[in-house]
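**Student:** Okay, sequence plus prediction incoming.
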Amino acid sequence: MNKKQLTTLAARKAGVSQKYIADSLNPVLETIIEVLSGGNNITIQGFGSFQVKTMKERKSRNPKTGELIVLPERKVVKFKLANGNQVK
């Protein structure tokens, strides 16, 4: 599901316009991105948590050439669904 589909579905459920949902959702998403970019974690009670993790440097292969390369250490975001919520 992409952002447009999400706003369409949410607008239907809430009985409001898609523009209203998009105007409300955009600042929330921007704030989440800013907080995570700063290296901080976010927990939304009843929804889940976003955690910034550091992946260690590792060796890999270039799929085209087979050449051995070293991937540098990097930060990634992991999402964990809150307890009680299940993906169906």
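**Tutor:** Now that the structure is in, tell me what you want to look at.
**Student:** switch to C-alpha atoms for all contacts and neighbour counts from now on
**Tutor:** OK.
**Student:** Just the residues contacting the helix ranked longest in the chain, thanks.
**Tutor:** In the chain, assigned by DSSP state H, the helix with the most residues is helix 18-37. Helix 18-37 has contacts (C-alpha atoms under 8 Å, 6 or more residues apart in numbering) with 7-8, 10-11, 41-42, 50-52, 77.
**Student:** Now, of those residues, which are buried?
**Tutor:** Listed as buried from the contacts of helix 18-37 are 7-8, 10-11, 41, 50-52; burial here means 16 or more other C-alpha atoms under 10 Å.
**Student:** ok, and here's another one to check against it:
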Amino acid sequence: MIKSELVLKIAEKNPHLYHRDVERIVNRVFDEIINTMKDGNRVELRGFGAFSVKERRARTGRNPRTGESVEVTEKRVPFFKTGKELRNRLNGKD
């Protein structure tokens, strides 16, 4: 599912809301998650999962095409851990 499909489904289930308002709400939720993670904080959606940021140290990597050594700088990467309810529903344990 892509973001536009999510907006469409929410708009269909909530006919009292305008499509443009649903789109703004979805964008705002995503923006808040991103901004919170950007500040190094964790976002937990109970039953769904938790978004957090992991730090990757600088290291020496290897270019797979040439075999040449390459310096990889440190970076922050997003991490998602599923919640118990999501895992159970995916595995048919409603």
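**Tutor:** Looks like it came in fine. Every value quoted in this text rests on a predicted model; they were computed, and no experiment measured them.
**Student:** still on that earlier bit, among the buried ones among the contacts of helix 18-37 of the first structure, which two are most distant?
**Tutor:** Farthest apart among these by C-alpha to C-alpha are 11 and 52. That separation is 30.4 Å.
**Student:** which residues of the second structure fall in helices?
**Tutor:** 3-13, 19-38, 84-90.
**Student:** Which of the ones you listed sits closest to residue 63 of the second structure?
**Tutor:** That would be helix 19-38 among the helices of the second structure, by C-alpha to C-alpha, at 28.8 Å.
**Student:** Can you give me the neighbour number for residue 18 of the first structure?
**Tutor:** 19 (other C-alpha atoms under 10 Å).
**Student:** From residue 12 of the first structure, how far off is it?
**Tutor:** 8 Å (C-alpha to C-alpha, to the nearest Å).
**Student:** now swap in residue 30 of the first structure and tell me
**Tutor:** 23 Å.
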